[in-house]
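**Q** The sequence isn't on hand, but the structure is:
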């Protein structure tokens, strides 16, 4: 069974804080099943955006896993903000979580390319 979006976000933020990272909920979405977007801040001031992976990326053996894909990598903050604004107009139930970590793959599962 897949974790509810609110529970996943709470666990992610707690884990980051526990390990010395930073996380903030920028936008609260639907508690049950809102799409989760992760805004990744890098030390050089750039940002990356992890978005929900398409359904085709899911493995039949583990359909409950929450997978992400990098939608934008090391771009300016404004580019990420614009993309998130478009996503929110399309789906007002999205979550946006901002994290600061050198290794997001430690906390998120990414779909294979």
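**A** Looks like it came in fine. Predicted model only: the values in this text are computed from it and were never measured.

**Q** going forward, measure contacts and count neighbours with C-alpha atoms only.
**A** Noted.

**Q** Quick check: end-to-end length of stretch 25-41?
**A** Start to finish, the residues bounding stretch 25-41 are 13 Å apart (C-alpha to C-alpha, to the nearest Å).

**Q** Can you show me the strands along this protein?
**A** In order along the chain, the chain carries the following strands (DSSP state E): 22-27, 36-41, 47-52, 67-75, 95-100, 109-110.

**Q** Pick the most deeply packed of these.
**A** Of all these, strand 36-41 has the most neighbours on average by mean count of other C-alpha atoms under 10 Å, namely a mean of 24.

**Q** Pull the residues that contact that one.
**A** Taking contacts as C-alpha atoms under 8 Å, 6 or more residues apart in numbering, the residues outside strand 36-41 that touch it are 5, 47-52, 80, 94-101, 104.

**Q** Comparison target below:
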């Protein structure tokens, strides 16, 4: 499924998707911000969406998805658009799961996941 086309073709859906998942679709693919000192990807790509904090989603040359955080961190977020949308919908606050110290061992990660799940459910 072409998720970006579906969102572009239905502005109401795009607005609702942004409201629920903090995913603002850009009107078109755009060159990424490559200001001095900013992290970069090893593959060429173009920005296609942003989040409320200023992070950018990038479609990379190989079809994978990169993400620039507003703090200047960069990395591959998903292997495909299908994987990205699965992540966004399945883990609404996926940014909250990026704290490396919580991945020390299985028990710590499980406890962290349960805490985040409970926080997200309370927020909803």
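**A** Sure, I can see it. All values derive from a computational prediction rather than experimental measurement.

**Q** TM-score for this pair?
**A** Overlay of the two chains. TM-score (TM-score structural alignment, normalised by the length of the first structure): 0.30; 53 aligned residues with a C-alpha RMSD of 3.8 Å.

**Q** on that earlier part again, got a markdown table for the strands of the first structure, with distance to residue 15 of the first structure too?
**A** Rendered in a markdown table, the data for those read as follows (distance: least, C-alpha to C-alpha, whole Å):
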| stretch | distance to residue 15 of the first structure |
| --- | --- |
| strand 22-27 | 9 |
| strand 36-41 | 15 |
| strand 47-52 | 17 |
| strand 67-75 | 17 |
| strand 95-100 | 11 |
| strand 109-110 | 14 |
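
**Q** Residue 12 of the first structure is nearest to which of the ones you listed?
**A** With C-alpha to C-alpha as the criterion, residue 12 of the first structure lies closest to strand 22-27 of the strands of the first structure, at 8.2 Å.

**Q** just checking, what packs against that closest one?
**A** Strand 22-27 of the first structure sits against helix 5-18, strand 95-100, with contacts defined as 3 or more C-alpha pairs under 8 Å, 6 or more residues apart in numbering; DSSP states H and E.

**Q** and the direction of it versus that of strand 95-100, what angle?
**A** Put simply, strand 22-27 of the first structure runs at 160 degrees to strand 95-100, going by axes from the mean of the first three to the mean of the last three C-alpha atoms, to 10 degrees.

**Q** hang on, the earlier thing: out of the helices and strands packed on strand 22-27 of the first structure, the one nearest residue 84 of the first structure is which?
**A** Ranked by C-alpha to C-alpha, the member of these that lies closest to residue 84 of the first structure is strand 95-100, at 8.1 Å.
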